[in-house]
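Colleague: this one's structure only:
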């Protein structure tokens, strides 16, 4: 006889729920910050607004998840405290999202790879044994479907466009592909979360993600890079140097003027 949802939730330690919420929230937060760097600098006004709106969606998701994490932790830390007053080694985001923008094509490749993963993640997370996570996932899934249509559309447009646009997105794809394995690699937080019914086994997301990515890359006439093992895993608190630089800018005001409000 299977355990009831309430029993499963009770078996999930608070520390596990806290770390899992941080992993999801940090990934949304850092990607939002990266996209925010495009505001006022995108190739055209429409893309500028689209990237800004996507960043705001991601920021909203991060707020919900970090607020939830703060409540679970029970130490009085708010979403802002968790966003602005933690050091780089305390973050659990995917390594992929902390990679710099480089150019528009590079940014679109990163967004597409993450969007395709988040589609599968949030779809399954709606069945979480934790009602709060399921509720956040349901709202985030609606937003992610729009994000995916935007990024996949641009992948095809650029990949099957001019020689220069094709080369730029292919270069971005070649550079970023090594980080995709982390989305499906086992980690202590993911494994414990899956066992407790909080979230899906990350390996279970790979088949659907691969099918979606392959279809879009084929339409875009882009060559899928070979899979390689990469040693950095942000969800294991092993980050590239890019995260420190990103947080130095993102956290500057709160670090310089502690408790500042406006």
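Modeller: Structure's in. What do you need? Note that the structure is predicted; figures quoted are calculated from it, not measured.
Colleague: only C-alpha atoms from now on, for both contacts and neighbour counts.
Modeller: Fine.
Colleague: neighbours around residue 217, how many?
Modeller: 19 (other Cα atoms under 10 Å).
Colleague: name the helix or strand for it, please.
Modeller: Remark: residue 217 resides in helix 206-219, with elements defined by DSSP states H and E.
Colleague: now do the strands in the stretch 151-262 of the chain.
Modeller: Read by DSSP state E, counting those that start in this stretch, the stretch 151-262 of the chain holds no strands at all.
Colleague: give me the spatial nearest neighbour of residue 177, chain neighbours excluded.
Modeller: Distances taken as Cα to Cα, 6 or more residues apart in numbering place residue 225 nearest to residue 177, at 6.7 Å, with adjacent residues excluded.
Colleague: now do the contacts for the one you found.
Modeller: 173, 174, 177 (Cα atoms under 8 Å, 6 or more residues apart in numbering).
Colleague: distance-wise, check the last one relative to residue 214.
Modeller: Which is residue 177. Separation of residue 177 from residue 214 (Cα to Cα, to the nearest Å): 13 Å.
Colleague: can you give me the helices in the stretch 1-150 of the chain?
Modeller: 5-11, 14-36, 45-73, 79-84, 104-125, 131-159 (DSSP state H, counting those that start in this stretch).
Colleague: neighbour-wise, which one of the contacts of residue 225 leads?
Modeller: residue 173 (23 neighbours).
Colleague: tell me how far residue 125 lies from residue 7.
Modeller: Taking Cα to Cα, one finds residue 125 at 18 Å from residue 7.
Colleague: presented hereafter is structure B, for comparison with structure A:
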């Protein structure tokens, strides 16, 4: 088994936590604005699940780092260039269909990842994944059903879902691109080889998109933010301004 450095493990944990933090905040933006009350409650619960998972991932990251930073510190006090999420999760909500398609694409990757992490050689990572996978199994079922309902619905809903897929699909490839950190944690048995997750992802995603009568765009991915220097889109800066303003306005405040 290969060795993994403290810095590499910290980086991996931040990637997991930043994905759920950023997407959780994005989804929370629907609170009070969803098309129907049931969806408003469901989206709020999804956001809460993701933020709860963030607390575990970033909490462990803080322990591994050993500098006294808590999950809250890592979430609220880092600048945009220090975040390690994939670009997919920071994309704007758009309409309801775009939000649910973004959710489905991430959920499918997330579920495959968590299933593998539940077998991790790192005991705490395996425990976090085993807890989170129960929530994410529900997430992917719900988002997948919604994608089918809207994609195979009216001509208007179908068009919106196809437009959403055309917009978001190019961001999928980044989730399966490995770098030195991914290779290190995979070599140590901590996390899976990202390339191996693609088959699981495709097995979940392609039948759902087919049932939704949606056509997957041709070509590769054009967005490589996270694994090529973490050059985020401008969307994350706006999102963090909303998420972090209270802590930055009143640093160290407590209630």
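Modeller: Right, received. Where do you want to start? Just so we're clear, the structure is a prediction, and the values are computed from it rather than from any experiment.
Colleague: rewinding a little: so which bits of the helix holding residue 217 of the first structure are buried?
Modeller: Of all the residues in helix 206-219 of the first structure, those buried under the rule 16 or more other Cα atoms under 10 Å are 206, 209, 213, 216, 217.
Colleague: so the second one touches residue 117, yeah?
Modeller: Yes - applying Cα atoms under 8 Å, one finds residue 209 of the first structure in contact with residue 117, separated by 5.8 Å.
Colleague: how much space between the alignment partner in the first structure of residue 201 of the second structure and residue 215 of the first structure?
Modeller: Here residue 201 of the second structure is matched to residue 209 in the first structure, going by TM-score structural alignment. For residue 209 of the first structure, the distance to residue 215 of the first structure (Cα to Cα) stands at 10 Å.
Colleague: one more: residue 136 of the first structure?
Modeller: For residue 136 of the first structure, the distance to residue 215 of the first structure - Cα to Cα - is 28 Å.
Colleague: can you get me a residue count around the corresponding residue of the second structure for residue 95 of the first structure?
Modeller: By TM-score structural alignment, residue 95 of the first structure lines up with residue 87 in the second structure. Residues lying near residue 87 of the second structure (other Cα under 10 Å) number 24.
Colleague: repeat that for residue 230 of the second structure.
Modeller: The burial count for residue 230 of the second structure: 17, using other Cα under 10 Å.
Colleague: could you find the counterpart of it in the first structure?
Modeller: Matched to the first structure by TM-score structural alignment, residue 230 of the second structure sits across from residue 237.
Colleague: same check on residue 187 of the second structure?
Modeller: Under TM-score structural alignment, residue 187 of the second structure pairs with residue 195 in the first structure.
Colleague: again, but for residue 124 of the second structure
Modeller: Using TM-score structural alignment, residue 124 of the second structure pairs with residue 132 in the first structure.
Colleague: which residue is the nearest non-sequential neighbour of that match?
Modeller: Nearest to residue 132 of the first structure is residue 68, by Cα to Cα, 6+ apart, at 7.9 Å.
Colleague: contacts only, for the one you found.
Modeller: 18, 21, 132.
Colleague: any chance of these in JSON lines, with neighbour count too?
Modeller: Formatted as JSON lines, the contacts of residue 68 of the first structure follow (neighbours: other Cα atoms under 10 Å):
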{"residue": "18", "neighbour count": "20"}
{"residue": "21", "neighbour count": "25"}
{"residue": "132", "neighbour count": "13"}
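Colleague: these into CSV, with extra columns for distance to residue 48 of the first structure?
Modeller: Formatted as CSV, the contacts of residue 68 of the first structure follow (distance: Cα to Cα, whole Å):
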residue, distance to residue 48 of the first structure
18, 34
21, 29
132, 32
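Colleague: which one of these is nearest residue 34 of the first structure?
Modeller: Within those, proximity to residue 34 of the first structure (Cα to Cα) peaks at residue 21, which comes in at 20.1 Å.
Colleague: now check the second structure for the residue matching that closest one.
Modeller: Counting by TM-score structural alignment, residue 21 of the first structure corresponds to residue 13 in the second structure.
Colleague: how big's the offset between the helix holding residue 217 of the first structure and the second structure?
Modeller: Superposed on the second structure, helix 206-219 of the first structure shows a mean distance to its aligned partners of 0.8 Å (mean Cα distance after the TM-score superposition for the first structure).
Colleague: enumerate every residue touching the alignment partner in the second structure of residue 223 of the first structure.
Modeller: In the second structure, the residue paired with residue 223 of the first structure is residue 215, using TM-score structural alignment. Residue 215 of the second structure is in contact with 162, 209, counting by Cα under 8 Å, 6+ apart.
Colleague: gap between residue 215 of the second structure and residue 107 of the second structure?
Modeller: In terms of Cα to Cα, residue 215 of the second structure sits 19 Å off from residue 107 of the second structure.
Colleague: got it, and residue 54 of the second structure?
Modeller: 15 Å.
Colleague: now residue 49 of the second structure
Modeller: Counting by Cα to Cα, the gap from residue 49 of the second structure to residue 107 of the second structure is 12 Å.
Colleague: so which of the two has more stuff around it?
Modeller: With neighbours defined as other Cα under 10 Å, residue 49 of the second structure and residue 107 compare such that residue 107 has more, 24 against 17.
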